[in-house]
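Peer 1: Here is the input, now give the coordinates:
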Amino acid sequence: MPRTNKENRNLPKALLNRFLKREDGALSVEAMLILPLLFWSMFASYTYYDSYRQSAINIKGAYAVADVLSREAEDVNAAYINTMYDLLENMVDTRAPVSMRVTYLTYDGDNDLHDVLWSCVRGTGYQKWTDAEIVKIKQRLPVMPDNGSMILVETNNTYKAPFQMAFKFADFEMDNLVFTHPRVFDQIVNTDPACLGV
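Peer 2: Below you'll find the model as predicted:
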């Protein structure tokens, strides 16, 4: 039976309604739309978690080095500092090089000055502290008694994201500064020539 003019006029509308009501294939389209966002959010979450994890490992490594040095009763030499640096590298286990600076200083209360007795550097991120340079971080150092001594351990490395997502996750520097008082002797002697003459 042939269609009437009215039925012919309503045919496009009926076909469109039928198309809009169909549900087969909807899951595939939704999956294609949501999967990129899902993967991006997973990678972004892991990257942020990894950066905080790396920061915590860095500070724990600096505390470990400071704690070992604070208990030292013998002289410190180049092999000792190298071992501390190896310990730090193994603890941090990062995708970027690690730098370490260990400084032993005393406080002159009469002149309100910190005197650097020795300063050792491993890695490429630091220069040795000197009496003239240590004043740059005076505000970051704790209050010390006159003639008091302190071990200062600084660590640095660059955080590199494990994934590069749609936007650039910039590398950033992780710097830590840890200080402690010697636990055994008030004077920790360093016999490494590279650490002296500051």
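Peer 1: make it CA atoms for all contacts and neighbour counts henceforth
Peer 2: Will do.
Peer 1: Strands along the chain, start to end?
Peer 2: In order along the chain, the chain carries the following strands (DSSP state E): 98-108, 113-122, 149-159, 172-180.
Peer 1: ok, and what's touching the shortest one?
Peer 2: Residues outside strand 172-180 that contact it (C-alpha atoms under 8 Å, 6 or more residues apart in numbering): 55, 58-59, 62-63, 66-67, 70, 141, 150-160.
Peer 1: Counting neighbours, show which residues of it come out buried.
Peer 2: Of the residues in strand 172-180, 174-180 count as buried by neighbour count, 16 or more other C-alpha atoms under 10 Å.
Peer 1: before we move on, back to that, nearest to residue 46, of the strands of the chain?
Peer 2: Closest to residue 46 of the strands of the chain, according to C-alpha to C-alpha: strand 149-159, at 13.7 Å.
Peer 1: which strands and helices sit next to that closest one?
Peer 2: Using 3 or more C-alpha pairs under 8 Å, 6 or more residues apart in numbering; DSSP states H and E as the contact criterion, the secondary-structure elements in contact with strand 149-159 are helix 26-70, strand 98-108, strand 172-180.
Peer 1: which one of those is the most hemmed in?
Peer 2: strand 98-108 (a mean of 22; mean count of other C-alpha atoms under 10 Å).
Peer 1: who does that one touch, helix- and strand-wise?
Peer 2: Where contact means 3+ C-alpha pairs under 8 Å, 6+ apart, strand 98-108 is packed against strand 113-122, strand 149-159.
Peer 1: what's the angle between that strand and helix 26-70?
Peer 2: What separates the directions of strand 98-108 and helix 26-70 is an angle of 40 degrees, with axes from the mean of the first three to the mean of the last three C-alpha atoms, to 10 degrees.
Peer 1: Just checking the distance from strand 98-108 to the centre of its chain.
Peer 2: When C-alpha coordinates are averaged (C-alpha atoms, centre = their mean, to the nearest Å), strand 98-108 and its chain have centres 20 Å apart.
Peer 1: Next, the structure of the following sequence, for comparison with the previous one:
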Amino acid sequence: MLMARLKVSLRSFFEETRGSLMVESVVSLPLLFWAMAATFDFFEIHRYKSVREKGTFTIADMISRETRAGGLTSIYLDNAKILFDEITNDNGVNQIRVSVVSYDKDDDEYGIVWSQVRGTGPMGELTTAQVKDSHATLPDVADGEEIILVESTSSYEPLFNVGLNDVTIGTRVFSAIRFAPQICYEGVCGLQN
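Peer 2: This is a model prediction of the structure:
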């Protein structure tokens, strides 16, 4: 008997077509707007990171193809930062760090040949002390081989307040030197202490 009443009540509830459009709108529209804003912000974070990865790859590839005898200059790296800003479509909120890292097989340590930072942010120039035991984060290379390490950092501020705070986006790209035996910076070649 109780089950029969319950079935009748449930059937009556589901077959009911009367309602208040205003009440349903007040409940559902804010949730719909929040879901649309959250979807936009989540996809925008992925786009933001993807564009920065492409910019970082471009800078690393550009430097890896250099063959100048005197090496890169300060103006070259300033312009690389400007190019990165143009690729990412942000002016002034990005920071890039370009470093050349060498490996010494005898000591089983990495060392910094040179490191330069452009833009404002938390990154400073890398030192040999910071990378010498970085086997987990640096690729395996042959003894004496140098690689280019390009890193970038940017801060993403969500457009809508959907529960996301500012997100720091960091990218890191390694590249082999392609056409020259090494990449120098303003005549600085060889390991630095």
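Peer 1: Drop the TM-score for these two in here.
Peer 2: Put the two chains on top of each other and the TM-score (TM-score structural alignment, normalised by the length of structure 2) is 0.82; 173 aligned residues with a C-alpha RMSD of 2.3 Å.
Peer 1: of the buried residues of strand 172-180 of structure 1, closest to residue 136 of structure 1?
Peer 2: Closest approach between these and residue 136 of structure 1, by C-alpha to C-alpha: residue 177, at 13.4 Å.
Peer 1: In structure 2, what residue corresponds to that closest one?
Peer 2: With TM-score structural alignment defining the correspondence, residue 177 of structure 1 maps onto residue 172 in structure 2.
Peer 1: Now do the same for residue 65 of structure 2: its match in structure 1.
Peer 2: Pairing criterion TM-score structural alignment: the partner of residue 65 of structure 2 within structure 1 is identified as residue 71.
Peer 1: Could you point out which of the helices and strands packed on strand 98-108 of structure 1 sits nearest residue 23 of structure 1?
Peer 2: The closest approach between residue 23 of structure 1 and any of those, judged by C-alpha to C-alpha, belongs to strand 149-159 at 47.0 Å.
Peer 1: returning to what we had before: reformat the helices and strands packed on strand 98-108 of structure 1 into TSV and put mean neighbour count and distance to residue 197 of structure 1 next to each item.
Peer 2: Compiled in TSV, those are given as follows (neighbours: other C-alpha atoms under 10 Å; distance: least, C-alpha to C-alpha, whole Å):
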stretch	mean neighbour count	distance to residue 197 of structure 1
strand 113-122	22	7
strand 149-159	22	17
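Peer 1: can you tell me which of those strands comes nearest to residue 30 of structure 1?
Peer 2: With C-alpha to C-alpha as the measure, strand 149-159 is the member of those nearest residue 30 of structure 1 (35.7 Å).
Peer 1: Relative to structure 2, which residues correspond to the closest one?
Peer 2: The alignment of strand 149-159 of structure 1 onto structure 2 (TM-score structural alignment) spans residues 146-156.
Peer 1: quick one on the thing from earlier: got JSON lines for the helices and strands packed on strand 98-108 of structure 1, with distance to residue 92 of structure 1 too?
Peer 2: Output for those, formatted as JSON lines (distance: least, C-alpha to C-alpha, whole Å):
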{"stretch": "strand 113-122", "distance to residue 92 of structure 1": "15"}
{"stretch": "strand 149-159", "distance to residue 92 of structure 1": "9"}
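Peer 1: Show me the one of those that comes nearest residue 35 of structure 1.
Peer 2: Evaluated with C-alpha to C-alpha, these place strand 149-159 nearest to residue 35 of structure 1, the distance being 27.8 Å.
Peer 1: average offset between the closest one and structure 2?
Peer 2: Superposing on structure 2 and averaging over aligned pairs (mean C-alpha distance after the TM-score superposition for structure 1), strand 149-159 of structure 1 comes out at 0.7 Å.
Peer 1: And stretch 27-47 of structure 1, by the same measure?
Peer 2: Here stretch 27-47 of structure 1, set against structure 2 after superposition, deviates by a mean of 1.0 Å using mean C-alpha distance after the TM-score superposition for structure 1.
Peer 1: can you list contacts of that stretch?
Peer 2: In this structure, residues lying in contact with stretch 27-47 of structure 1 by C-alpha under 8 Å, 6+ apart are 161-163, 165.
Peer 1: ok, 10 Å please
Peer 2: Counting by C-alpha atoms under 10 Å, 6 or more residues apart in numbering, the neighbours of stretch 27-47 of structure 1 from elsewhere in the structure are 49-50, 53, 160-166, 169.
Peer 1: Read off where it ends up in structure 2.
Peer 2: The alignment of stretch 27-47 of structure 1 onto structure 2 (TM-score structural alignment) spans residues 21-41.
Peer 1: Tell me the gap between the matching stretch and the middle of its chain.
Peer 2: 31 Å.
Peer 1: go on, stretch 36-46 of structure 2?
Peer 2: Taking the mean of its C-alpha atoms, stretch 36-46 of structure 2 sits 16 Å from the chain's own mean (C-alpha atoms, centre = their mean).
Peer 1: now swap in stretch 56-73 of structure 1 and tell me
Peer 2: Centre to centre, stretch against its chain (C-alpha atoms, centre = their mean), the figure for stretch 56-73 of structure 1 is 16 Å.
Peer 1: Next: stretch 168-183 of structure 1.
Peer 2: Mean C-alpha position of stretch 168-183 of structure 1 versus that of the full chain (C-alpha atoms, centre = their mean) differs by 7 Å.
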